[in-house]
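Asks: only the shape, not the letters, is given here:
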């Protein structure tokens, strides 16, 4: 299967403006279904052939009323032209209509698919930047409904809804793991996403699902399973576009294999090679957008390198390189990725702990806790709690450590 977009079930259209398909290709596709030529359609529509040529060559048709007209005349699904189905179906603002009922069903179904896409985007923004915890439960409710829709959809639309369901399972995995600390359901949904992706034989969807599962297993301490998952994702890497997903495959491959490379110089070199591949993608630029919702930037590369060095470097002087990397990671972090600060501060806390700077470790942990709570990340809050217990064992009366405990509600 070629690259899958939300509109792929309607036609093999190129990406257009925003998250819409190339409108000219859409119009040409539907025009060819109903009229033999542009000339014939021009006569039927009352416009010139040149106008038809312009519509079919434009990436985006800016005239809103023209899009409504074309959707009605060519029976184009409204979402393909960036329209709400009500604008096409109803004849006026009183809700009066003349279209047959089956056509209304098609329009409503398409509008529902588009709405699910919007909720998917909203859910991933919640993962990256936080928000009301209610969003997590809304995604859960939508997922349950989506399972039912996919089970009962028409054969012609089945792959499209399965693809959407696969991506919802991936989103749900992250919410269950990071925000709700429900390991069992997170693992279940990660596995279901992999199963759907394999069924669809979509290389990018499979790679994304395997990375998602690998991250989940890593967070749950199932490192052998994580290695198996990330190896499966790596098998798809050459079929994946040069975008965020590919970059994350390289970074997660290094991250997951790092603990296994402590006494294995060959594996250390391989991890560095993966990290360098990710960095080179960014340095060369021209990244292609994909449908994975992964974020990928140089800040992440510096952070992953810092984590690897923290594992491998035994001497304090050697760990200075890791400290330098985490500093650069924090300095280059974009403001739309607030939750990453918690990860970075935790890495800094462990660096300080390795250097026996207990006060510095507690302070970094406190910064991570602030971000975790703002982002509603129970997983990161639990990581701070575990750090506190480590620090408490070494210096139970240290005031900075005691203060971290108070912030955690531990007295």
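Replies: Right, received. Where do you want to start? Please read these numbers as outputs of a predicted model, since none were measured by experiment.
Asks: please count neighbours and contacts with C-alpha atoms only from this point.
Replies: Noted.
Asks: and the longest helix along the chain, what does it pack onto?
Replies: Longest helix of the chain, by residue count under DSSP state H: helix 101-129. Counting by 3 or more CA pairs under 8 Å, 6 or more residues apart in numbering; DSSP states H and E, the packing neighbours recorded for helix 101-129 are helix 85-89, helix 134-152, helix 158-174, helix 338-354.
Asks: what residues sit buried inside the longest one?
Replies: Residues of helix 134-152 classed as buried under the neighbour-count rule (16 or more other CA atoms under 10 Å) are 135, 136, 139, 140, 143, 146, 147, 149, 150.
Asks: against that first model, consider the following:
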């Protein structure tokens, strides 16, 4: 498409220059030429005869600093719909997201991002990209829409439904969970969120033998971090619910959490006394489960990399050089207790990911393979929800988003041929597309 920039004092000169710039463009549509003529004529009628810079680009004539697309529409000029009208939605409440919003982006305020994802929940690359692009936006995709539809229709008097997200690496399982996490926050759920299970078994910051549970091991530092994450996500809601303990917890001769104490005391004890943090997590989850069953709160459990709980390997080594299995940790028992379906007034959404397993156990993304026999039997029955690669509408929206944020500045990306090349080269995989467009 021909491009030209003009500084003119009258619209007749602009029209003449415009036509001259388009003479060598054989692909120019006569309707576009007519549109440009009408644009100039309409502007001339508005007595806009000042010195103006004009852009002839991608088939449209837009005067800089003078008329926006909106103002041209006021002049009854048929300006084609901009990309922001097609790939974004103004519906920022995920409770209301439906099929009508499929493939569109919605924005999450910075304050909400810090509260929900300050302790994790977004991939490192996506978090850095959102900072670079000056704001977190999430695409509303079919898996999340399906889950939101299920959750909106849930019978909370029945045993908790369990949903398992699965899919190939890079398809967006973590971002779909982030969408569901935001939904749970807006819908008034108490959030029990584990951002990424494998870090507890691959790169622990400290593991100690459990005093309260023989032959088990604690994660003191990770437990403190998780309690802080839980408190940040649910702080105001927990204050309003005023949940209290249903039994007495004896930590030492001097430290006791009496029956009827606010659950915030359990959290504060764990934050201030790392030695007891893991047991505080287990006690907190048990109390939340009881509170949900007694209709005092509603819980949404969201766990990314759930299959790591059943992984046959870890990097934690005992003194005798033998490996500690993931099933031998107190945190594993605590969260597996909450993912059983022996309680109600809640929901469980987890993901299984090949990256949560060792390299030799990544042959298939399907839940049966990822969970293994023990994990599959633990969750059965559950509803599997596949997170696939982008479809045609989604990848177009994603490219439009990158263009709109000036992350993708290659002019050919605006053409159908350029989009087709990006689609083919990335295989419509969200992660590969993000990496592919970064240099451009």
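Replies: Noted; the coordinates are in hand. Remember, it's a predicted structure, so these values are computed and weren't measured experimentally.
Asks: any idea what the TM-score is?
Replies: The TM-score (TM-score structural alignment, normalised by the length of the first structure) is 0.27; 187 aligned residues with a CA RMSD of 7.2 Å.
Asks: before we move on, the earlier item: just flag the most distant two among the buried residues of helix 134-152 of the first structure.
Replies: The most widely separated members of the buried residues of helix 134-152 of the first structure, counting by CA to CA, are 135 and 150 (22.0 Å).
Asks: which element is residue 205 of the first structure on?
Replies: Assigned by DSSP states H and E, residue 205 of the first structure falls within helix 203-219.
Asks: could you do residue 222 of the second structure as well?
Replies: Assignment of secondary structure by DSSP H and E places residue 222 of the second structure within helix 220-241.
Asks: how about residue 68 of the first structure?
Replies: Under DSSP H and E, the secondary-structure element containing residue 68 of the first structure is helix 64-74.
Asks: all strands for the second structure, in order.
Replies: The residue ranges that make up the strands of the second structure, judged by DSSP state E, are 4-8, 52-57, 60-63, 105-108, 136-139, 162-166, 190-194, 208-209, 217-218, 249-250, 256-257, 299-303, 346-351, 383-386.
Asks: adding distance to residue 175 of the second structure and mean neighbour count, write those out as a markdown table.
Replies: Output for those, formatted as a markdown table (distance: least, CA to CA, whole Å; neighbours: other CA atoms under 10 Å):
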| stretch | distance to residue 175 of the second structure | mean neighbour count |
| --- | --- | --- |
| strand 4-8 | 41 | 15 |
| strand 52-57 | 35 | 17 |
| strand 60-63 | 36 | 19 |
| strand 105-108 | 12 | 20 |
| strand 136-139 | 7 | 20 |
| strand 162-166 | 11 | 22 |
| strand 190-194 | 14 | 22 |
| strand 208-209 | 33 | 14 |
| strand 217-218 | 29 | 24 |
| strand 249-250 | 37 | 14 |
| strand 256-257 | 38 | 15 |
| strand 299-303 | 12 | 23 |
| strand 346-351 | 11 | 25 |
| strand 383-386 | 13 | 17 |
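Asks: nearest to residue 39 of the second structure, of those?
Replies: strand 60-63 (7.5 Å).
Asks: show me what that closest one is packed against.
Replies: With contacts defined as 3+ CA pairs under 8 Å, 6+ apart, the packing partners of strand 60-63 of the second structure are helix 30-45, strand 52-57.
Asks: and residue 253 of the first structure, how far from residue 271 of the first structure?
Replies: 7 Å (CA to CA, to the nearest Å).
Asks: which residues touch residue 228 of the first structure?
Replies: With contacts defined as CA atoms under 8 Å, 6 or more residues apart in numbering, residue 228 of the first structure is in contact with residue 214.
Asks: element containing it?
Replies: When secondary structure is defined by DSSP H and E, residue 228 of the first structure falls within helix 223-235.
Asks: that helix: what's the following helix or strand?
Replies: Stepping forward along the backbone from helix 223-235 of the first structure, the first helix or strand reached (DSSP H and E) is helix 244-257.
Asks: ok and that next one relative to helix 223-235, angle-wise?
Replies: With axes from the mean of the first three to the mean of the last three CA atoms, to 10 degrees as the criterion, the two stretches helix 244-257 of the first structure and helix 223-235 enclose an angle of 150 degrees.
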